[in-house]
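*Asks:* A structural model of the following input is requested.
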Amino acid sequence: MIRNVRYYIFLKDVLMLAVTTFGGPQAHLAHFQKILVDKRQYLSEEELLEINSLCQILPGPTSTQTLTAIGFKIGGPNLAYLTLILWILPGVTFMTLAAMMMSSIEQKNWSTEFTRFIQPMAVGFVSYGAYTISVKTIHTKTGVALMILAAVLSYFIQTPFIFPIVLLCSGLLTALKYKAQPKEEKTKIIIPWANFLLWAGVLIGAAALGGITKALPVRLFENFYRNGSLIFGGGQVLTPLLYTEFVQYAPKQYLSSQEFLSGYAVAQSLPGPVFSFSSYIGALSMREYGTAGQLVGGFVAALGIFLPGTFLIFFVIRFWESLKKYRAVRASLEGITAASAGLVIASAVILFQPLENTVMNFAVTIITFVLLAFTRVWSPLIILGGLLLGFLLRYV
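*Replies:* Next comes the predicted model:
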């Protein structure tokens, strides 16, 4: 009876976190510390930081994986899946509705001039993401070099396939520096493969089914599942992949640059996981199928982007205690995070290029970055300020 009550309280805490935590993985971790460690004592601070570190070396949304791993630790897979649903539900719902609203505005030929500053503001958010990743994770010359190289490669080779290659190679390079890591006594690793096979089976099955049926919902699920299986570093790194695949990649181009940047800015102003932005893209990708199609698009995008990280954390957490004793595993994190920062830097440049090179756009981007980096102004207030300024200039 006590355990059931505790599970209920934990899920209530998760829902509260989903509607109150802004700012991405770094800020989310502080909220997790305050509620789950200090207030409820579900786990110790050391356990929280260790789980978060584990999630950083896995592909997928770091905050989401950390929270679901805590649910897994407390109550096993069932509680973990309920944790996942409650954590992503508010953000996914709102972003799907935002896409439907954007589609409706365009169909009625209403002016969206009042959103003119949202796009340069979105570039400011991405730039801030690159800044925070680089400042907090890059402390060596090797890291700086890998960050610059990743930025250059992803800028000049704008294809979805360059990202996993850059991340993998960077991780392998710094893994060679394993001797710099302290030694720990190793234990035999016993690996339960069920969740890994589930992850791989869904990946292969979705690709095969999409190729056979050519159905757009299946292909969208495969696209997002593949991206969710390859992304290290959180929502900031997700942005360049999705922009390349859904805006620039010629066979698709489901969204315009303006639609993409407007949606990304909205996602930054919401609490919860930034990965919920995928629902916005999925819904707009199926706008030709009406309201029902957009709802399906938002759902399959969310399912695709969040499932792989969940499967992988369930797979690794079972043998993490043994795996983390290997120095090469810990050393590879340096290269992965450095390359992630480089990808985000390149994405900020790429996202700004479609905008007009006006003093106002440059100023809005820089002001947004400065407010995020050097003040405590709430992200939603920055977005509302941009919308208000655009409205005043358009109508007043």
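
*Asks:* hey, let's count contacts and neighbours off CA atoms from now on
*Replies:* Will do.

*Asks:* how far away is the closest residue to V14 other than its chain neighbours from Y7?
*Replies:* Leaving aside its sequence neighbours, V14 sits nearest to W87 (C-alpha to C-alpha, 6 or more residues apart in numbering; 6.1 Å). Taking C-alpha to C-alpha, to the nearest Å as the measure, W87 falls 15 Å from Y7.

*Asks:* These two: which has the busier surroundings?
*Replies:* A side-by-side neighbour count of W87 and Y7, using other C-alpha atoms under 10 Å, places W87 first with 26 against 16.

*Asks:* Do I have it right that that one meets T66?
*Replies:* No: W87 is beyond contact range of T66, at 11.3 Å (criterion: C-alpha atoms under 8 Å).

*Asks:* so where do the helices sit in the stretch 101-250 of the chain?
*Replies:* 118-137, 141-156, 162-175, 194-213, 216-228, 235-243 (DSSP state H, counting those that start in this stretch).

*Asks:* what's the most buried one of those?
*Replies:* helix 235-243 (a mean of 25; mean count of other C-alpha atoms under 10 Å).

*Asks:* Show me what that one is packed up against.
*Replies:* helix 118-137, helix 216-228, helix 327-352 (3 or more C-alpha pairs under 8 Å, 6 or more residues apart in numbering; DSSP states H and E).

*Asks:* let's see 7 Å
*Replies:* Applying 3 or more C-alpha pairs under 7 Å, 6 or more residues apart in numbering; DSSP states H and E, we find helix 235-243 packed against helix 327-352.

*Asks:* Now the helix it packs on: buried residues?
*Replies:* Buried residues in helix 327-352, counted by 16 or more other C-alpha atoms under 10 Å: 327-348, 350-352.

*Asks:* got the angle for it vs helix 162-175?
*Replies:* 140 degrees (axes from the mean of the first three to the mean of the last three C-alpha atoms, to 10 degrees).

*Asks:* Next, the second sequence, to be compared with the first:
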Amino acid sequence: MLEVLAVFFRLGLTSFGGPTAHLGYFRDEFVQRRKWMTEEEYADLVAVCQFMPGPASSQVGMAIGLKRAGYAGMFAAWIGFTMPSVILMVAFALGVARLGDISDAGWLAGLKAAAVAVVTQAVMGMSKSIITDAWRAAIALGAFLVVLLVPNPFTQVGVIAAGMVAGVLLFGRERNGENDADHVAATRSKTQSRTVGAVALATFGALLVFLPMIAGAVRNTGVGIFDSFYRAGALVFGGGHVVLPLLEQATVPTGLVDHDSFLAGYGAAQAVPGPLFTFASFLGASAEGVPWLWGATIATVAIFLPAALLVIGVMPFWDRLRQHPMAASALAGANAAVVGILAAALYNPVFTAGVHSPGTMGVAAAAFVALHSFKLPAWAVVIAAALVGGIAL
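*Replies:* Okay, here's the model as predicted:
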């Protein structure tokens, strides 16, 4: 558990660039460097988390912690990856970190350029391992084009589903041998109870149904915040920016947070590492009618709780399902689709936001060489890119 906490805390301090970049950092750390899972196991995990509502990168992190060190490992992964961002966002809400307009800051430009390199390396590495024939390449290309041309969170879910169908039709039982090898590699993973998983899924649904009724009955500000943020975390596919309309609707019209504060907090959320869902921590700390610490705690727990319940609920069944021959074929197609989705995200928003001048292109290229050729750890490359950006961009 302490190992998981330490690794994810470092990632929580250095994982800039949004959810797609986070997946690149995770792959570099847990597939390449630490060998906690195989390339295909990691792609399987990304695929199932894309299917679930909530913050996909945080769910992948929770699932890695769960497989490595059980429920305590899952909690450690969430705390380590999330708390640095939570602390920064709450500090900003209290006025400690008033940085003004940081959208043009050189260090932030360097961080965004480094994210381009991290995601590029992840897409290349996953392509090499997963795209092993022409049909897988065709599935990846189709996913890339559809996601690029129809930028909608539900498009990603549909593309993965289509990839699974294509996998069943095209690959049959060819992955049996590979799947056995995968599970030999995974023998050290912690196993989870299906009973606990069923209870977690039932709790997820019960809270979604009954929390609005409880909030309406008691009319308490804290309960109302918990209800609003729980629904935001439970009903949003794609995570990140997609959750903003729900959060805005839950806070601004109700008078919890004024519109200017909402926009200021959103701007600050772009500049901190870790998941964008910690914007909820800023909103909770800024909410009228509750103490800042209580509001931040309620909002943070509420928005991440659906993701945690889904990971606990789905993983025990998923680990068993993926051993079935037909499921293995479906996952072969889904993994190819995931590569296409990540490639589309590499272009938009990672590349379009990170490379906008010759200088940022140079930082991105240097970061890629440092990662790919010199094999430097991602966290060191990110820090160096921020320093270069602060001096030269």
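
*Asks:* returning to what we had before: would you reformat the helices of the stretch 101-250 of the first structure as JSON lines and include distance to L82 of the first structure?
*Replies:* Shown next, in JSON lines, are the helices of the stretch 101-250 of the first structure (distance: least, C-alpha to C-alpha, whole Å):
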{"stretch": "helix 118-137", "distance to L82 of the first structure": "29"}
{"stretch": "helix 141-156", "distance to L82 of the first structure": "36"}
{"stretch": "helix 162-175", "distance to L82 of the first structure": "30"}
{"stretch": "helix 194-213", "distance to L82 of the first structure": "17"}
{"stretch": "helix 216-228", "distance to L82 of the first structure": "19"}
{"stretch": "helix 235-243", "distance to L82 of the first structure": "22"}
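
*Asks:* Looking at these, which is nearest to N357 of the first structure?
*Replies:* helix 118-137 (10.5 Å; C-alpha to C-alpha).

*Asks:* so the closest one aligns onto which residues of the second structure?
*Replies:* Against the second structure, the aligned range for helix 118-137 of the first structure is residues 111-130 (TM-score structural alignment).

*Asks:* With the first structure overlaid, report how far the matching stretch is off on average.
*Replies:* Taken over the aligned residues, the distance from stretch 111-130 of the second structure to the first structure averages 2.4 Å (mean C-alpha distance after the TM-score superposition for the first structure).

*Asks:* Any chance you could list what contacts that stretch?
*Replies:* With C-alpha atoms under 7 Å, 6 or more residues apart in numbering as the test, stretch 111-130 of the second structure has contacts from 16-17, 20-21, 24-25, 27, 39, 336, 339, 342-343, 346, 350-351, 353-355, 360, 363-365, 367-368, 372, 382, 385-386.

*Asks:* Please pick the buried ones from these.
*Replies:* 16-17, 20-21, 24-25, 27, 39, 336, 339, 342-343, 346, 350-351, 354-355, 360, 363-365, 367-368, 372, 382, 385-386.

*Asks:* Quick one: residues contacting N52 of the first structure.
*Replies:* So N52 of the first structure contacts T66 (C-alpha under 7 Å, 6+ apart).

*Asks:* and it, what element?
*Replies:* helix 45-56 (DSSP states H and E).

*Asks:* the inter-axis angle of that helix versus helix 327-352?
*Replies:* 60 degrees.

*Asks:* Could you give me the buried positions within helix 45-56 of the first structure?
*Replies:* 45, 48, 51-52, 54-56.

*Asks:* a markdown table for those residues, including distance to L79 of the first structure?
*Replies:* Below are the buried residues of helix 45-56 of the first structure laid out as a markdown table (distance: C-alpha to C-alpha, whole Å):
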| residue | distance to L79 of the first structure |
| --- | --- |
| E45 | 21 |
| L48 | 17 |
| I51 | 17 |
| N52 | 18 |
| L54 | 20 |
| C55 | 18 |
| Q56 | 22 |
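
*Asks:* what's the distance between the counterpart of A77 of the second structure in the first structure and D13 of the first structure?
*Replies:* In the first structure, the residue matched to A77 of the second structure (TM-score structural alignment) is W87. In this view, W87 of the first structure and D13 of the first structure are 10 Å apart by C-alpha to C-alpha.

*Asks:* ok, now H28 of the first structure?
*Replies:* For H28 of the first structure, the distance to D13 of the first structure (C-alpha to C-alpha) stands at 13 Å.

*Asks:* These two: who's more crowded?
*Replies:* More crowded of H28 of the first structure and D13, by other C-alpha under 10 Å: H28, with 24 against 18.

*Asks:* Looking at the alignment, what corresponds to that one in the second structure?
*Replies:* Match for H28 of the first structure (TM-score structural alignment): F30.

*Asks:* surely its match meets E39?
*Replies:* No: using C-alpha atoms under 7 Å, F30 of the second structure is not in contact with E39, being 9.5 Å away.
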